[in-house]
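# Okay, structure incoming, though there's no sequence with it:
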């Protein structure tokens, strides 16, 4: 069984180290796992129930929901902005949580990883993302974690895919998430 894992990156910057991590996860995905980076989070308007009306949902939000519906699992890449989750990632979670109780993320396995400049690698943001996605109905896999500190210096001259330690850790994360996705489909 192949698992389709939707990657959501909480940074919009083209050269973002978290985006590079997501690219590395896609490149290094083990056989039977496909990591697909969702493009277009910058175009999704802030969640507003007034515009979340069947038949007139904003196109970017509808595309996000379609991609999420087609996914077997989610891999969130959470940089840390001012000690917490970036708004773009929280907004994606909000859109995927609706309609209440039946959102596209409901019951699907979710892992949260990331990198940040600080010495803790963004764990506050990652913990906040796990909390938000759990409340939104996702099945947070608490024991899949990867927080890489010192991103600015560690990845200054190389892509995360070229860092042997990071590559091995990302491969393990995707492999374990694939296993959880397979369990969810079989259930």
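On my side now, so go ahead. What you see is a predicted model; the values in this text were computed from it and never measured. Residues are numbered from 1 along each chain as shown.
# C-alpha from now on. contacts and neighbour counts both.
Noted.
# mind checking the end-to-end distance for stretch 155-174?
Using Cα to Cα, to the nearest Å, the span of stretch 155-174 from its first residue to its last is 20 Å.
# List the buried residues in that stretch.
With burial defined by 16 or more other Cα atoms under 10 Å, the residues of stretch 155-174 counted as buried are 155, 159-161, 166-167, 170-174.
# How about stretch 18-30?
Applying 16+ other Cα under 10 Å to stretch 18-30 flags 18-26, 28-29 as buried.
# Go through those residues and name the one nearest residue 12.
Closest to residue 12 out of those is residue 19 (8.2 Å), distances taken as Cα to Cα.
# Look up how far residue 1 lies from the closest residue to the closest one other than its chain neighbours.
Distances taken as Cα to Cα, 6 or more residues apart in numbering put residue 9 closest to residue 19, at 6.0 Å, once the chain neighbours are dropped. Residue 9 is 25 Å from residue 1, where distance means Cα to Cα.
# quick one on the thing from earlier: okay, the buried residues of stretch 155-174 in JSON lines with distance to residue 149 and secondary structure next?
Formatted as JSON lines, the entries for those read as follows, by distance: Cα to Cα, whole Å; DSSP: H, G, I helix; E, B strand; the rest coil:
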{"residue": "155", "distance to residue 149": "10", "secondary structure": "coil"}
{"residue": "159", "distance to residue 149": "15", "secondary structure": "coil"}
{"residue": "160", "distance to residue 149": "12", "secondary structure": "helix"}
{"residue": "161", "distance to residue 149": "16", "secondary structure": "helix"}
{"residue": "166", "distance to residue 149": "11", "secondary structure": "helix"}
{"residue": "167", "distance to residue 149": "15", "secondary structure": "helix"}
{"residue": "170", "distance to residue 149": "15", "secondary structure": "helix"}
{"residue": "171", "distance to residue 149": "18", "secondary structure": "helix"}
{"residue": "172", "distance to residue 149": "18", "secondary structure": "helix"}
{"residue": "173", "distance to residue 149": "17", "secondary structure": "helix"}
{"residue": "174", "distance to residue 149": "20", "secondary structure": "helix"}
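# The structure to be compared is supplied as follows:
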């Protein structure tokens, strides 16, 4: 079977990001036909509509990576009860100019981890509103927001807790089916 490329968009720039660890653990649960590509966002300038007709090289690179993907996986922390600015900036760049959004029609899953008791529930709520507006094909259930705990990850970067691993495997299985169902033939 041909591989499906998944653009992984991490909402954190932190070197020891829990969300990068979660994305890597999810990748381990994916079948071999999914190929994960981590989209770089740390070099994107702040979005400015004046630049729509002549995007900076990092913006064009990001747009090309999203266009080439069969699906998108957002993995985000929660900052001040919302999504991080780096993530909103990337969404704005990818959605412009009007009518040429690279996000439209892409099947998408959302995940996140945070030390807070409610995980990333509020960040995901705000992110999901934007993703729906951008006409992405959003996997709505099951939701995946975790609270970071010391024993969550094992020594190999996988999920150490069997119950959590089972839940995440079920989520990944649904996400894979979602991508296969909605992946654009033009990707």
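On my side now, so go ahead. Remember, predicted model here, so these are calculated numbers, not experimental data.
# Scan the first structure for its longest strand.
Among the elements of the first structure assigned as strand by DSSP state E, the one spanning the most residues is strand 139-148.
# What residues of the helix or strand just after that one count as buried?
Remark: after strand 139-148 of the first structure, the chain's next helix or strand is helix 151-154, criterion DSSP states H and E. Taking 16+ other Cα under 10 Å as the neighbour-count basis, helix 151-154 of the first structure is seen to contain the buried residues 151, 154.
# So what's the gap between helix 151-154 of the first structure and the chain middle?
For helix 151-154 of the first structure, the distance between its averaged C-alpha position and the chain's averaged C-alpha position is 21 Å (Cα atoms, centre = their mean, to the nearest Å).
# Show residues contacting stretch 3-23 of the second structure.
32-40, 42, 65-66, 68-77, 83-84, 86-87, 112-114, 148, 157 (Cα atoms under 8 Å, 6 or more residues apart in numbering).
# typo on my end, it should be stretch 80-89 of the first structure
Residues external to stretch 80-89 of the first structure that are found in contact with it (Cα under 8 Å, 6+ apart): 8-12, 41-42, 78-79, 116, 122-126, 128-129.
# Can you go through these and name the buried ones?
In terms of neighbour count (16+ other Cα under 10 Å), the buried residues within these are 8-12, 41, 78-79, 116, 122-126, 128-129.
# State the distance from the residue positioned nearest the centre of the first structure to residue 144 of the first structure.
Centroid-nearest residue in the first structure, with Cα atoms, centre = their mean: residue 76, separated by 1.6 Å. If you measure residue 76 of the first structure against residue 144 of the first structure using Cα to Cα, the figure is 11 Å.
# list residues touching both of the two?
111-112.
# re earlier: aligned counterpart of the residue nearest to the centre of the first structure in the second structure, please.
Structural alignment (TM-score structural alignment) places residue 76 of the first structure against residue 74 in the second structure.
# before we move on, the earlier item: which ones among the contacts of stretch 3-23 of the second structure lie within helices?
Secondary structure assignment (DSSP state H) places 65-66, 68, 86-87 from the contacts of stretch 3-23 of the second structure within helices.
# any idea which of the residues you listed is closest to residue 106 of the second structure?
Comparing every one of these with residue 106 of the second structure (Cα to Cα), the shortest separation belongs to residue 66, at 8.8 Å.
# Please give the number of neighbouring residues around the closest one.
Taking other Cα atoms under 10 Å as the neighbour definition, residue 66 of the second structure ends up with a count of 25.
# need the strands for the second structure, in chain order.
Going by DSSP E, the second structure shows strands at 4-10, 34-38, 71-75, 107-114, 137-138, 144-147.
# quick one: which of the ones you listed is nearest residue 182 of the second structure?
Distance to residue 182 of the second structure, taken as Cα to Cα, is lowest for strand 107-114 among the strands of the second structure, at 5.8 Å.
# returning to what we had before: out of the buried residues of stretch 155-174 of the first structure, who's nearest residue 51 of the first structure?
The shortest separation between residue 51 of the first structure and any of these is 34.5 Å, and it belongs to residue 174 (by Cα to Cα).
# Just tell me what that closest one corresponds to in the second structure.
The alignment partner of residue 174 of the first structure in the second structure, by TM-score structural alignment, is residue 172.
# what's the burial count for residue 35 of the second structure?
Summarising burial for residue 35 of the second structure: neighbours were counted as other Cα under 10 Å, giving 17.
# for it, what are its contacts?
When contacts are counted by Cα under 8 Å, 6+ apart, residue 35 of the second structure touches 3-6.
# related to what we said a few turns ago, show me what contacts the match of residue 76 of the first structure?
If you count contacts by Cα under 8 Å, 6+ apart, residue 74 of the second structure has them with 8-11, 108-112.
# Turn the residues you listed into a markdown table, columns for distance to residue 60 of the second structure.
Conversion of the contacts of residue 74 of the second structure to a markdown table gives the following (distance: Cα to Cα, whole Å):
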| residue | distance to residue 60 of the second structure |
| --- | --- |
| 8 | 17 |
| 9 | 15 |
| 10 | 18 |
| 11 | 19 |
| 108 | 20 |
| 109 | 23 |
| 110 | 23 |
| 111 | 25 |
| 112 | 26 |
